[in-house]
Every structure is written in C-alpha cells, then in structure tokens.
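Trainee: What follows is a predicted protein model with its sequence.
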Amino acid sequence: MTVLRSVALFAVAAVAEIGGCWLIWQSVRESRPWWLAGLGIVVLGGYGFLAALQPSSDFGRVLAAYGGVFVAGSLLWAMAFDGFRPTRADLLGATICLAGVAVIMYGPRR
C-alpha cells in the first residue's frame, strides 16, 4: 500500500509542478492573462506540500525521484496540451528516468 500511495503522490505532484509551471509560461511567454501566473504560483506551492507527503523521510532521495517523474510527465503534458510529438530519444530518456525513480525510491538500501 505504501508504494501505491507513493506512486499516486508522484502523479498528483507531477501534475501540480508541471501544470503550475505551464500556467506561468502561458502568462509570461504566450501573453495570456496575468492571473494565470498567479494561479501557477499557487499550484506550485501545492506541489511543495504534496512532495512533503511522501512516505520516505529522505528529502534528497524523494526530490531526485521527482526529477525523473518530472521528465516523463513533462513529455506527457507537452503531448496533451502543446501538440508535442516525442522522438525515440525523448521516449528512451524518459524511460531511463522512470527506471531511475524505481531504483531510487524502491530499490535496495544499504
């Protein structure tokens, strides 16, 4: 059950982190309304709290794992919202990052 909770938190936190950044990007880079940047800041703050809910108490390990989730999640977000089509190299890189997440979070400990 702990692994399922952790994976769910990674997924929700990825949406918050990527979505918050995307909202700010839309406001600043795409000349969308200013309040999107404000909403993005709030959503990014929510990401920080979600990351703190992970069962592991090892901050560095959790944040490193979020990095891998962020890489793969960003590609998925770009495909869904920006019409991005990943290359084989993009997919390979995301797969390697997700494998790293599995090792970092759920692999053997010393």
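Mentor: All right, it came through fine. Numbering: from 1, shown residues only.

Trainee: Please count neighbours and contacts with C-alpha atoms only from this point.
Mentor: Will do.

Trainee: Report the buried residues of the longest helix along the chain.
Mentor: Longest helix in the chain by number of residues (criterion: DSSP state H): helix 2-29. Residues 6-7, 9-11, 13-27 are the ones in helix 2-29 that count as buried (16 or more other CA atoms under 10 Å).

Trainee: those strands in the chain, which residues are they?
Mentor: Taking DSSP state E as the criterion, the chain contains no strands.

Trainee: Comparison target, given below:
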Amino acid sequence: MLVLRSIALFVLAAFAEIGGAWLVWQGVREHRGWIWIGAGMIALGLYGFVATLQPDANFGRILAAYGGVFVAGSLAWGMVADGYRPDRFDIAGALICLAGVAVIMYAPRG
C-alpha cells in the first residue's frame, strides 16, 4: 500500500511541477500573460508541498527518484500538450530513468 501511495504522490508531483513549468512557459514564451505565469507559480509551489507527503523521510532520496519521474512525465506531457513525438531513444531513456526510480525508492533495505 505504501508503494502505491508513493507512486500516486510522484504522479501528482509530476503533474504539478511539469504543469506549472508549462504554464510559466506558455505565459512567457507564448505571450499568454501574467495569469498563466501566476497559475504556474502556484502549481510549482504545490509540487514542493506534495513532495513532502512521500512516506520516505529522506529528502535527497525523494528528489533523486523524482528526477526520473520528471523525465518520463515531461515526455508524456509534451506528447499530450504539445503534440511531441518521442523517438526510441527518448523512450529508452525514460524507461531507464523509471528503473532508477524503482531502485532508489523501492529496493529492499536492511
């Protein structure tokens, strides 16, 4: 159950951080304005809060593992929001990152 909770929190954190960064990007690069930038900043703050809800109490471990989730999530966000088409190397890299997440977060520790 803790693993499922952890995975759900990683997905929620990815949605908040990647979505927040995307909103800021849209506000600045696509000239959509301060409302988009402000919404992005709120989402980025929410990401920081969600990360604290992970069952593991080690900041470095959580952020290191989240890095892998961020890589895969960013590619997925690009596909959905911007029509990005990852190539086989993008997909292979994302899978390697997710394998790293599994080792960092869920390997048995003594």
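Mentor: Great, that's in hand. All figures in this text were calculated on a predicted structure; none of them were measured in a lab.

Trainee: hmm, back to that, which helices and strands sit right next to the longest helix of structure 1?
Mentor: For helix 2-29 of structure 1, the packing partners by 3 or more CA pairs under 8 Å, 6 or more residues apart in numbering; DSSP states H and E come out as helix 35-52, helix 59-82.

Trainee: which residues are contacting the last one?
Mentor: When you say that, I think you mean helix 59-82 of structure 1. For helix 59-82 of structure 1, contacts defined as CA atoms under 8 Å, 6 or more residues apart in numbering pick out 10-11, 14-15, 17-18, 51, 54, 56, 84-86, 90, 94-95, 97-98, 100-102, 104-105.

Trainee: do the first one as well
Mentor: If you take CA under 8 Å, 6+ apart as the criterion, helix 35-52 of structure 1 is touched by 9-10, 12-14, 16-17, 19-28, 62-63.

Trainee: again, only this time at 6 Å
Mentor: 13, 16, 17, 20, 23, 24, 27 (CA atoms under 6 Å, 6 or more residues apart in numbering).
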